[in-house]
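A.B. asks: coordinates for the following, if possible.
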Amino acid sequence: MPVSRRLALVFPGFEPLPVEAHCSRFIREAKRTASAYGMTLSLSDPVYSGAGLRTGTIAVDASGEGWRTQTEAVVYGLGDLNAVYAERNPAVRILTGLGALADFIGTGTFFRFVWTSWRYSLFFLYPLVTLFGVVAIAAAVGSFLPVSTILRWLVGILVAVGLLWFASKRMHFLLMMDDWAFARDMARERRPDVKERIAAVAADIETRLSAPDPGEVVLAAHSFGAITVMLAIADLLSRGCDMRGAGLLTVGSSLLKVALHPAAVRLRAAVGIIATSPITWVDCQSLTDPMNFYGSRPLHTLGIRKGREARIIRVRFRTQLRPKTYRAIKYDFFRVHRQFVYGVEKRSPYAFHAILCGPEPFAAFAEEGALSENWPPASGVGKAG
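C.D. replies: Just a heads-up that it's a prediction; the model follows:
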């Protein structure tokens, strides 16, 4: 039976973007998906919350032949917590990133990455290889110049700065350094402001769940957003909040990035609480994305023996994009990582906005491991407005 009402709570990943930018992305990509799925789609302008916890609420009205689904999509703004890292001096960003990488190696977490998903371990090594390459090229250029030693050093430094600028702009080098610094701080709980924000998120979720007839409830998280939402959900469950029938959708999850660190005791406990709850958890992974733990099983990997394992769904981006689009993005790993929350150009078993805005019950998607091919009718492409 089609879903008539839904409350979709959306948690973005590690990007120093305001909630307004995330809402604009959600609206743009939902329209893109609507064309592929034959949905007639109407989206309101976002309504933003005031100070404190920033949210953007979008009223989505989707319809097709024989169905209509109204979704209240609430996008949580956590970008200011990430911006703390991006606003620092580049040298500080590099040094703290290196310190975080050393922490993950020294604690053995890196080797757990290798054991769990060898492709993810390559992503871990990427900033180190990039930095080594910059130093090697700068040293080579400086050493071969027929000038004085001082000039060689100056040229080498200028080359290194130029290469680091290029790596940051085109290869997301500084963003990756911030990402690892944030992961270390999350594992070791060094950010009391993050703890306070997660408590505020939990309180906001509880308020929305207590509203009369919220309909189907789906909490959807991308990348680092999975950590935020899981800590918030565990807090609610431990206080007796009734979340029966709710769905948890994690896509391109960074959960294991932090949870595999030995200091992340609280996060592992949160996973265990969710696993023994009535919440339906679906974890979507893609081989194309080097920034997620493809092939992993969260509970098994973390040694949690009680509860239900997440329903693992493999996503193939190639099947949801036109060949030209896929070729254009496949070597930009950050863009590939974001494809989990971007729109699709072809109907496929997975589409973020079809799951959150369409008529199919989340429980049915979880059970089948794919969106149904029977809704809406493939003919009659709807209008996105």
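
A.B. asks: C-alpha only now, for contacts and for neighbours.
C.D. replies: OK.

A.B. asks: show me what the helix ranked longest in the chain is packed up against.
C.D. replies: What stands out as the longest helix in the chain, according to DSSP state H, is helix 118-144. Under the contact criterion of 3 or more C-alpha pairs under 8 Å, 6 or more residues apart in numbering; DSSP states H and E, helix 118-144 touches helix 109-116, helix 149-171, helix 173-187.

A.B. asks: alongside the first, I'd like the structure of this one:
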Amino acid sequence: MIQRRHVFHIGGYDPITPKVQVDRLRRSLSSFDKIWGASSRLSEISNTSAINASCNLEAWGPNWKTYVTFEMLRWDDLIRCDSGVGLVPRLVQSVKALFDFIVTGTLFKYAIASWKYALFFIFPYCCLLLIAFCSAGLSYLVIRFIRPTFWVEELLLGILLPLAIFVISMLWIGPKRRINHILDDAIFSLQFLYGQKRELDRRLSDFAELISKVSQATAR
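C.D. replies: Here you go, the predicted model:
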């Protein structure tokens, strides 16, 4: 039986801080203890830096005991940086990502590999279409109600009003329903595939160097 482990954890595209990750681990350990009749103890976070944070874990049963160093390799700061993009650049870049993934067949390969992930990918685009249709429908009702006198007024209202409703809706709904986050994920995927995420490349190199140092120290 393995008595000591050093686990490296790299999270997905989600700006989860080490504290949140450890809280999740603590809840999972509680379920683990109940299911397997084991006992466990989790330390507080230590050795925190810009690229990593770690905590120590002990788990034991009647005839076994394991010590684990759980080291989180961080890139939550890079994800939060992606989320700072404005509404217009986000929409333009996300549409570009969708077009590229359709033309290259990537979206269809997603569907073959995992239809659930394909649905996850297209979900925010369906939300955008729904918000756009609702904005247009609400604008139509408003224009019919106020009955503009001149055709110029009706034309301007027909263009500006649905656009304003769409922008306000996106600013309100986008962050609440994680639409923005999934669009950012699509943008990130495209940029990473085409080698445009230099910050992430440098961070991955830092991860590799850190893992190599730990491996060498453990082998001694």
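
A.B. asks: looking at the helices and strands packed on helix 118-144 of structure 1, which is closest to Phe26 of structure 1?
C.D. replies: Among those, the nearest to Phe26 of structure 1 by C-alpha to C-alpha is helix 173-187 (21.8 Å).

A.B. asks: which part of structure 2 lines up with that closest one?
C.D. replies: Under the alignment (TM-score structural alignment), helix 173-187 of structure 1 falls on residues 179-193 in structure 2.

A.B. asks: now the matching stretch on structure 1. Mean distance?
C.D. replies: The superposed stretch 179-193 of structure 2 is, by mean C-alpha distance after the TM-score superposition for structure 1, a mean 0.6 Å from where its aligned residues fall in structure 1.

A.B. asks: what sits up against that stretch?
C.D. replies: 13, 82-83, 90-91, 93-94, 97-98, 100, 121, 124, 127, 173-175, 197 (C-alpha atoms under 8 Å, 6 or more residues apart in numbering).

A.B. asks: and with 6 Å instead?
C.D. replies: 94, 97, 124, 174 (C-alpha atoms under 6 Å, 6 or more residues apart in numbering).

A.B. asks: find me the equivalent region of stretch 83-100 of structure 1 in structure 2.
C.D. replies: With TM-score structural alignment as the criterion, stretch 83-100 of structure 1 aligns to 80-97.

A.B. asks: actually, stretch 357-364 of structure 1.
C.D. replies: Going by TM-score structural alignment: stretch 357-364 of structure 1 matches no residues.

A.B. asks: gap between the two ends of that stretch?
C.D. replies: End-to-end distance for stretch 357-364 of structure 1, by C-alpha to C-alpha, to the nearest Å: 14 Å.

A.B. asks: if I look at the residue lying closest to Ile173 of structure 2 once chain neighbours are set aside, how far off is Asp76 of structure 2?
C.D. replies: In space, and not counting its chain neighbours, Ile173 of structure 2 is closest to Ile179: 7.7 Å by C-alpha to C-alpha, 6 or more residues apart in numbering. To Asp76 of structure 2, Ile179 of structure 2 is 18 Å away according to C-alpha to C-alpha.

A.B. asks: host element of Val152 of structure 2?
C.D. replies: helix 151-176 (DSSP states H and E).

A.B. asks: list the buried ones in that helix?
C.D. replies: 154, 157-158, 161-163, 165-167, 169-170, 174 (16 or more other C-alpha atoms under 10 Å).

A.B. asks: quick one: it to helix 179-193, angle?
C.D. replies: 80 degrees (axes from the mean of the first three to the mean of the last three C-alpha atoms, to 10 degrees).

A.B. asks: so which elements touch helix 151-176 of structure 2?
C.D. replies: Applying 3 or more C-alpha pairs under 6 Å, 6 or more residues apart in numbering; DSSP states H and E, we find helix 151-176 of structure 2 packed against helix 115-146.

A.B. asks: try it again at 8 Å.
C.D. replies: helix 115-146, helix 179-193.

A.B. asks: in the shortest one, what's buried?
C.D. replies: If you call a residue buried by 16+ other C-alpha under 10 Å, then helix 179-193 of structure 2 has these buried ones: 179-190.

A.B. asks: how many residues are close by the residue nearest to Arg5 of structure 2 when sequence neighbours are not counted?
C.D. replies: Sequence neighbours aside, Val68 is the residue nearest to Arg5 of structure 2 in space, at 4.7 Å (criterion: C-alpha to C-alpha, 6+ apart). Look at Val68 of structure 2: counted by other C-alpha atoms under 10 Å, it has 16 neighbours.
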